[in-house]
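Colleague: Fold the stuff below for me.
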Amino acid sequence: MKVVYQTCCGVDVHKSFLVATIIKTSSGVQPSYQKKRFSTFNHSILQFKEWLLENDCHDVCMESTGKYWVPVFNLLEDEMNVTIANPKWVKAIKGNKDDTKDSKWIGDLFRLGLVPGSYVRGRA
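Modeller: As a prediction, the model looks like this:
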């Protein structure tokens, strides 16, 4: 499979925290992973944004589960390419539903161009 994003991040957002995995592909298709957990308070989301920028990561993908993704999206969208994925697309393949694996799984699918973005109202 062709790698669409050399560096990207998969994010699993919950009510009080988010888990993010930065995926970097340096040579070939074999990626390296960095995982971190942040709270969903604004100051922590801004720390998350800074972590992404420090790692030269400008492409982010997260599920549109509930309404918890909205503040994360709002704080990232000015400097990042944020793709909101329909949960049906990222959960379609069995065997990977697990809170510790979700951000990695979302990122892996996104990295290979397998996640179509959802429409976000009010976004140009």
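
Colleague: all contacts plus neighbour counts: C-alpha atoms, from now on.
Modeller: OK.

Colleague: Which residues outside the host helix or strand of F110 are in contact with it?
Modeller: In the assignment (DSSP states H and E), F110 maps to helix 102-111. Contact with helix 102-111 is made by 3-12, 19-23, 33, 60-63, 90, 96, 115, as judged by CA atoms under 8 Å, 6 or more residues apart in numbering.

Colleague: Following up with a second sequence; could you model it the same way so I can compare the two?
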Amino acid sequence: MTMRKTGGHPDLNVVNPNAAAIDIGSTMHMAAVNPDTDVMPVRAFGTFTQDLHNLADWFRSCGVTSVAMESTGGYWIPAFEILEAHGFEVILVNARRAKNVPGRKTDVSDAGWLRQLHSYGLLRGSFRPEAEIATLRA
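Modeller: I've put the predicted structure just below:
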């Protein structure tokens, strides 16, 4: 696999060019994809089931393979499960860790910033048990 140098960060290599990210909210999710794949790389989606399937379809049309999401509450669970069912690799990121990464530009949305960090391989997912075990716990 060839790694690309980034334009704005010459010391960082893009290790996951097909990365996407979601800033999870209670009534709206902000999602971001690689700007090279869509004219509107940051979009808002609702939180209903059909909205989440539309989000998955958009990710698929943009060539996304891996999704990082940030949430401080339980609103991430439906999005996580639907995206995982659509075959995406999904990681849940600790919001506090993502916010503390130095170098953030104030004009970049949270979803765009998460996508950028995820594309560089700088995010680590929180522990999430396998689907069967998660179902038993619920």
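
Colleague: Buried only: go through the contacts of helix 102-111 of the first structure for me.
Modeller: 3, 5-12, 19-23, 60-63, 90, 115 (16 or more other CA atoms under 10 Å).

Colleague: Can you show me the strands along the second structure?
Modeller: With DSSP state E as the criterion, the second structure has strands at 4-5, 13-14, 19-23, 29-32, 42-45, 66-70, 89-93.

Colleague: and W105 of the first structure, how far is that from V90 of the first structure?
Modeller: To V90 of the first structure, W105 of the first structure is 8 Å away according to CA to CA, to the nearest Å.

Colleague: Same check on E50 of the first structure?
Modeller: Taken as CA to CA, the span from E50 of the first structure to V90 of the first structure is 26 Å.

Colleague: One more: K97 of the first structure?
Modeller: 10 Å.

Colleague: Ok, I22 of the first structure next?
Modeller: For I22 of the first structure, the distance to V90 of the first structure equals 17 Å [CA to CA].

Colleague: now the strands of the second structure in a markdown table, with distance to I82 of the second structure?
Modeller: Converted to a markdown table, the strands of the second structure look like this (distance: least, CA to CA, whole Å):
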| stretch | distance to I82 of the second structure |
| --- | --- |
| strand 4-5 | 30 |
| strand 13-14 | 26 |
| strand 19-23 | 13 |
| strand 29-32 | 14 |
| strand 42-45 | 14 |
| strand 66-70 | 12 |
| strand 89-93 | 10 |
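
Colleague: Relative to L83 of the second structure, which of those is closest?
Modeller: Set against L83 of the second structure and scored by CA to CA, these come closest in strand 89-93, at 7.1 Å.

Colleague: Which positions in the closest one come out as buried?
Modeller: 90-93.

Colleague: Geometric centre of the second structure: which residue is closest?
Modeller: Centroid-nearest residue in the second structure, with CA atoms, centre = their mean: A21, separated by 1.9 Å.

Colleague: So what does that residue match up with in the first structure?
Modeller: When the first structure is aligned by TM-score structural alignment, A21 of the second structure is paired with G10.

Colleague: Helices along the first structure, start to end?
Modeller: Assigned by DSSP state H, the helices in the first structure fall at 42-54, 69-76, 87-90, 102-111.
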